[in-house]
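# next input, structure requested:
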Amino acid sequence: LDRRRRLDYVNHARRLAEDDWGGVESEDEEREGEDAEEEAMDVDAGKKLPKRYANQLMLSEWLVDVPSDLEQEWVVVVCPIGKRALVVASRGTTAAYTKSGFCVNRFPSLLPGGNRQNSTSDKVYSILDCIYNEAKQTYYILDVMCWRGHPIYDCQTDFRFFWLSSKIQEEEGLGEKSRINPYKFVGLQNFPCSSDSLCELLATDFPFEV
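Presented below is the predicted three-dimensional model:
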């Protein structure tokens, strides 16, 4: 089961990177056929939303109750004001998608697979969960789904954050604007959820508006 799930993650990441959905069309058609009449009443055929890149991001929820293991098992990430974006770097270009799946920007970047110089193979691609701040022309990286062709959907949060931090440091120029990297890519830090840490964060001046 784990092996099959791992293969599903790999295939899903590859489809996102290559925009190749062959083989899943029939499944979607069968699923859509079940409620086609209902959809026909609500959706204009010429105005259907793109589906492939929609709902790929983990959305936030209000923390109504404080978990008993908050200090031990949770971390806090301070996020800038901006719009969530699914960033896919593949085959020599970088694309940014909204939560609804619309492609709103295409540009070169220094992400693995994100420009023609570093995209040496179809297997080199990266998929990131970002927050785009227009004022600073910066994509703040909230999480990583795939890096250089290695999907890490099913990895623990602390490992993903460690992986992301170390990989960003390896990519020289990723956090600077240039001709080949017109938007900055900056990783967001995570902090412990202890009382002292939270108090310190509340008094911290961040380099972005929160």
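# going forward, measure contacts and count neighbours with C-alpha atoms only.
Noted.
# which residues touch the spatially most central residue of the chain?
The chain has Asp129 as the residue nearest its centroid, 1.9 Å off, counting by Cα atoms, centre = their mean. Applying Cα atoms under 8 Å, 6 or more residues apart in numbering, we find Asp129 in contact with 57, 84-87, 141-145.
# mind checking the SS state of it?
For Asp129, the assignment made with DSSP: H, G, I helix; E, B strand; the rest coil gives strand.
# can you tell me the element the residue located most distally from the centre of the chain falls in?
Distance from the centre of the chain peaks at Glu37, with 33.5 Å (Cα atoms, centre = their mean). Per DSSP states H and E: Glu37 is located in helix 36-42.
# ok, Ser165 to Asn190 distance?
To Asn190, Ser165 is 10 Å away according to Cα to Cα, to the nearest Å.
# likewise for Leu16?
To Asn190, Leu16 is 27 Å away according to Cα to Cα.
# so between the two, which is more surrounded?
Regarding Leu16 and Asn190, a neighbour count based on other Cα atoms under 10 Å identifies Leu16 as having more, with 19 against 16.
# report the contact partners of that one.
Contact partners of Leu16, counting by Cα under 8 Å, 6+ apart, are 52-53, 88.
# now the other sequence, so there's something to compare against:
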Amino acid sequence: MERNRSFKMPPLDNSQNSRRMRRLEEQKRSRAMKVESARNVDIFAGLSLNSLNDMVIDGENSHAERGKRPSKWANLAMYAEPLELNGAGGVLPQDFATAWIAVAPVPRGKRCILVAYKAWAQGSIVSMRSRAKGNQIMTLRTHLPADTILDCILDEQWETNGIIHVLDILRWKSQDYTQCEASFRFWWRDVKIAELAKANPPASSSSRPPHFSYPCNFQPVPYFSDLHDINLLQNTIIPIARSGITVNVPLAPSDMSDDNVLVHNCQSDGILFYVGESSYEPGPSLLAAWVPVVPFNDGEESPLEVFARHVQEITSANVSI
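Down below sits the predicted model:
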């Protein structure tokens, strides 16, 4: 009888869009429960930034004593699923124009988590952690306030431009933002990064290009929330996702140029899309989608070009998204 009943039932909808909507509802319920539980249970429960200094100093010794337990910072970053570019429902999610945010161009580089764990005279000491294992990549002094956590991308040429791209804000000055909606997080990220004091640039000359000992130029990755405007997608977001974006890096006085500015082109890795109402969650997430520049397999068309073609078809048909 059970088999007969299941045979007559319609098939389950396992499309990315349906799974995404279910996950968003689950996240909303979870967020409401956390608010109701005296606001003392969050994604970072047990991660004491005050004790991180001891973790950094003791480092591998403490891991050896404990049998190399996994780092508390492992897999803390939120990962996007590749956007489904084929199948039922078309290329774009049903609520794409009203509910999504584009982050582009996503720069090429190393994804990492920045943890500002100890205050000093002008800011904090930061531990840069790898996205997967949570291993320490380097420590650096920054103007970030202590007790701050950022999701970042270390520019692939950081030693010559000093750039670290800020993708998302998880915590700022002891305040947790993971339960805030993505639309607020990106706005707040830009506000707080703009308030930071500028780092002292290195010297350079015509015979000696600039060299940065550690990344110190914080650059928020641009975001766009008006996706109902098809011209914004076609004329701005997609072109910069193809070509990358230029960043002006200040340099100390030198004979290299009159304005003492290094113009750097940050190469693009594609576009990230976030559900505007979504919270930040560690690990793979259905509430973020990735459209890469480079094909997944040799001989395939770039997902970005498939996406661009679909947007062009929408424009030619004179329909809204």
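# quantify their similarity with the TM-score.
Aligned and superposed, the two chains score 0.72 in TM-score terms (TM-score structural alignment, normalised by the length of structure 1); 175 aligned residues with a Cα RMSD of 2.9 Å.
# what's the residue nearest to the centre of structure 1 aligned with over in structure 2?
Superposed on structure 2 with TM-score structural alignment, Asp129 of structure 1 falls opposite Asp151.
# give the buried residues for the lengthiest helix in structure 2.
In structure 2, with assignment by DSSP state H, the single longest helix is helix 16-36. Using 16 or more other Cα atoms under 10 Å as the test for burial, helix 16-36 of structure 2 gives 16-17, 20, 23-24, 27-28, 31, 34.
# what does the helix or strand just after that helix contact?
Next helix or strand after helix 16-36 of structure 2 toward the C-terminus (DSSP H and E): helix 52-58. Outside helix 52-58 of structure 2, the residues that touch it by Cα under 8 Å, 6+ apart are 62, 117-118, 127, 136.
# circling back: which of the buried residues of helix 16-36 of structure 2 sit farthest apart?
Comparing all pairs in the buried residues of helix 16-36 of structure 2 by Cα to Cα, the longest separation belongs to Gln16 and Lys34, at 26.5 Å.
# report all helices and strands that the longest strand that structure 2 contains contacts.
Longest strand in structure 2, counting residues (DSSP state E): strand 109-120. Other elements packing on strand 109-120 of structure 2 under the criterion 3 or more Cα pairs under 8 Å, 6 or more residues apart in numbering; DSSP states H and E are helix 52-58, strand 123-130, strand 148-155.
# select, out of these, the one closest to Gln175 of structure 2.
strand 148-155 (8.0 Å).
# need the counterpart of Ile193 of structure 2 in structure 1.
Using TM-score structural alignment as the criterion, Ile193 of structure 2 maps onto Ile168 of structure 1.
# for structure 1, just list every one of the strands.
Using DSSP E, the strands of structure 1 run over 75-77, 83-90, 93-97, 103-107, 125-133, 138-147, 150-151, 184-187, 190-192.
# compared with structure 2, how much does the shortest one deviate?
Right, the one you point to is strand 150-151 of structure 1. In this overlay with structure 2, the average offset of strand 150-151 of structure 1 from its partner residues is 0.6 Å by mean Cα distance after the TM-score superposition for structure 1.
# which part of structure 2 lines up with that strand?
Using TM-score structural alignment, the residues of structure 2 aligned to strand 150-151 of structure 1 are 175-176.
# now do the matching stretch: distance to the chain's middle.
Centroid separation for stretch 175-176 of structure 2 versus its chain: 17 Å, with Cα atoms, centre = their mean, to the nearest Å.
# identify the residues contacting that stretch?
Applying Cα under 8 Å, 6+ apart, the contact partners of stretch 175-176 of structure 2 are Leu170.
# make it 10 Å
Applying Cα atoms under 10 Å, 6 or more residues apart in numbering, the contact partners of stretch 175-176 of structure 2 are 42-44, 147-149, 169-170.
# can you count the residues close to the closest residue to Ala13 of structure 1 other than its chain neighbours?
Spatial nearest neighbour of Ala13 of structure 1, chain neighbours left out: Pro151 (6.6 Å); criterion: Cα to Cα, 6 or more residues apart in numbering. Neighbours of Pro151 of structure 1 under the rule other Cα under 10 Å: 22.
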